[in-house]
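S.K.: Provide a 3D model corresponding to the input given below.
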Amino acid sequence: MHQAATSTAQLCFGKVAHSRLRPAANAFTYGVYFLRLPLRTLGADDFGPRLFSRNRFNFLSFHDRDHGDGQQALLPWIDHLLRSEGITDATGEIWLQTFPRVFGYVFNPVSFWFCHRADGALRAILCEVSNTFGEKHCYLLDSGAAMTLGEEITARKVFHVSPFCATSGTYRFRFVHKGAHTIARIDHDDASGPLLLTSIAGTATALNNRSVLRGFFSYPLMTFGVIVRIHWQALKLFFKRVPFYSKPAPPTKKLSR
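M.R.: Model (predicted):
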C-alpha cells in the first residue's frame, strides 16, 4: 500500500457501517465526512480555506491537541512513539484520518495515523481509540515490514469502548486505498467468533471552501450526531437485553501492539 500521489489535505465523503451479530442483531449505516491530512507536508501551517481553520474556531476545524498526548506537536510525538517501538524507517508521509471539529465540537471514536516509509510504502498504522468516558488508547499495527494492500492485522482488545462488549477478544483490522477511495474495517471477535463488523469508507476530495460547505450542509452538526447516535444505539441494545459490562479500570499503558 502506497501513500496518496498528491500530498494535499483532503475531505472524504462516505459512510460508517456497524453490525452487531449477537446475542441480538443490531445494524446501522449513516453518512459522514472525515479528514485525511498529510502531516509532514503541512508541518505547522494553517489550511487554505477560509471556512476551515487549524487550532482556531471555525465552521470546521482541526485542533492538534485532539490527538497524540494533547501537548506535543504532532510530528515529534508520532516520530518519538514509532522510534520507541523500534520503527525507525517511517520517515515518509504520515496521513492522519480523523473527524474535524464542527463549530468547535468533535468526538472521534477512532482516528488512524498511516505512517509511510521514504519510498512511499505503508510501514505502520496507529489506531487512536477514544471512549465516551474521556479516555484514549492506541493500538500500533506493525507487521515488521511494508504492509500489503488489504492485509489483515490483529490486535488483542484491552480498552473499554462499549458497556455492551467485554474488554476482551481480538480486533481484525483491514485497510484499502484505491485511487480516491478509502476504507477501514475493524471487526471484533470474542471467544465465540465474529461479534461486531464495522467500517468507515469514503471518497477523497480536495479540502477547500466548496467541500467544507458541502460537508457542513449535507450533514449538519455531524460530530454532535456521532455522540447522539452512540447513545441511541446503546439504548436500543439495552431494550434488546444485550448483556451489560461494567467499566473496568483503563489500561496502565496507553499503547498496545
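
S.K.: use CA for all of it now, contacts and neighbours both
M.R.: Will do.

S.K.: so which residues of the stretch 151-257 of the chain form helices?
M.R.: 209-218, 222-239 (DSSP state H, counting those that start in this stretch).

S.K.: of all the ones you listed, which lies closest to residue 159?
M.R.: When the helices of the stretch 151-257 of the chain are compared by C-alpha to C-alpha, helix 222-239 sits nearest residue 159, at 17.0 Å.

S.K.: name the SS class of residue 11, please.
M.R.: strand (DSSP: H, G, I helix; E, B strand; the rest coil).

S.K.: to compare against the first, here's another:
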Amino acid sequence: MTAPALYRTTIRHRRQAPVHHEFEFRSYSWYVDVDELPKLPWWLRPFARFEAVDHFNDGPADSLRQRVGACLAAHDVDLGGGTVTAALQPRVLGYVFNPLSLYWCHDTTGELRCVIAEVHNTYGDRHAYVIPAQQNRSVMIPKEMYVSPFNGVDGHYRISAPLPGAVLDVVVSLHREGHPPFVATVHGERRQFTPRQVLVLQLVAPLAPLMGTLAIRFHGILLWLRGLTVVPRRHGGEIDVEGAKPR
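M.R.: Next comes the predicted model:
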C-alpha cells in the first residue's frame, strides 16, 4: 500500500497472572515511506514532526533512513536501496513516545527482507529487533530490553506484523517460563492522508503520544496497588534480581 497514510488504532494490553488485568485506549499511527516523509501545511506541522533522533540509538541525526540503514548494517542486512515503510508516531506539540515502531524493509525487487520492531520504554530506553521475513507468520525472538516494571528480561516475544493494507493488525505476546503470555495488540483501519484527516485525529485523539504514556503509567500504578512486585531495573550492566542478562 502506498504511503503516507493514517491508521486510527485501538491498542490493547492483556495480563493474565499473577492478576488478571486488561485495558485499551484509542490512538493513531502514521504509515510512511522513510525516504519521503509527509509534508504538512505550516499550521499542522506542530502536530506531526518526524525527527530521526527520536528513533534508534545510532546513526546520523539528519535522516531516519540513515538510522534504519545503520541498524540493518549491524545485522548484516543490505537492501541495496530498496524501500522502507514504517508505522510510527511523530512528535505532537514537541512530545514523542513510540512504544512500538515497525519498519518493513524491502530490497530493490520489492521482496520483504525483514521487519524491524523498535521498542521504547517509559524510561527512555530503546531497542531494535530485526526480524527475518516469514511470509506473514509470527516470529519468536528473545526479549532483550526491560520494558514493564513487573517483568525481567527473560523470555521471548512472539511477533506478528504483516505489511499493512486496509488494516494495521499487530500482535506481540511475551512468553516466560511458568507464566501465561502477556499480549499486546494494535489494530487500526486505514485512512487517507489529508490535512483534514490529520486535523480530525488531533480532535478525536488529542496529544496521542502523551496520552499513551499516561495510560501505560496509570495502569502500571493500578497493578502495583494490586500487589504486583516490581522487578528492579538494572543499571550499568548489572544483573537484576530476575537474572536478566546485561545489555
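
S.K.: export the helices of the stretch 151-257 of the first structure to CSV and tack on mean neighbour count and distance to residue 29 of the first structure?
M.R.: Output for the helices of the stretch 151-257 of the first structure, formatted as CSV (neighbours: other C-alpha atoms under 10 Å; distance: least, C-alpha to C-alpha, whole Å):
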stretch, mean neighbour count, distance to residue 29 of the first structure
helix 209-218, 16, 16
helix 222-239, 15, 11
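
S.K.: now these in JSON lines, with distance to residue 154 of the first structure?
M.R.: Below are those laid out as JSON lines (distance: least, C-alpha to C-alpha, whole Å):
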{"stretch": "helix 209-218", "distance to residue 154 of the first structure": "33"}
{"stretch": "helix 222-239", "distance to residue 154 of the first structure": "24"}
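
S.K.: right, and the ones you listed - which one's nearest residue 155 of the first structure?
M.R.: helix 222-239 (23.2 Å).

S.K.: that closest one aligns to what range in the second structure?
M.R.: Alignment of helix 222-239 of the first structure against the second structure: residues 208-225, by TM-score structural alignment.

S.K.: quick one: contacts of the matching stretch?
M.R.: By C-alpha atoms under 8 Å, 6 or more residues apart in numbering, the surrounding residues in contact with stretch 208-225 of the second structure are 21, 23, 25, 27-28, 89, 91-92, 95-98, 122, 149, 202, 230.

S.K.: rewinding a little: among the helices of the stretch 151-257 of the first structure, which is nearest residue 53 of the first structure?
M.R.: Per C-alpha to C-alpha, nearest to residue 53 of the first structure of the helices of the stretch 151-257 of the first structure: helix 209-218, 10.9 Å.

S.K.: tell me the counterpart of residue 138 of the first structure in the second structure.
M.R.: By TM-score structural alignment, residue 138 of the first structure lines up with residue 128.

S.K.: oh sorry, the question was meant for residue 171 of the first structure
M.R.: Using TM-score structural alignment, residue 171 of the first structure lines up with residue 157 in the second structure.

S.K.: now residue 155 of the first structure
M.R.: Match for residue 155 of the first structure (TM-score structural alignment): residue 141.

S.K.: many thanks, I have nothing further to ask.
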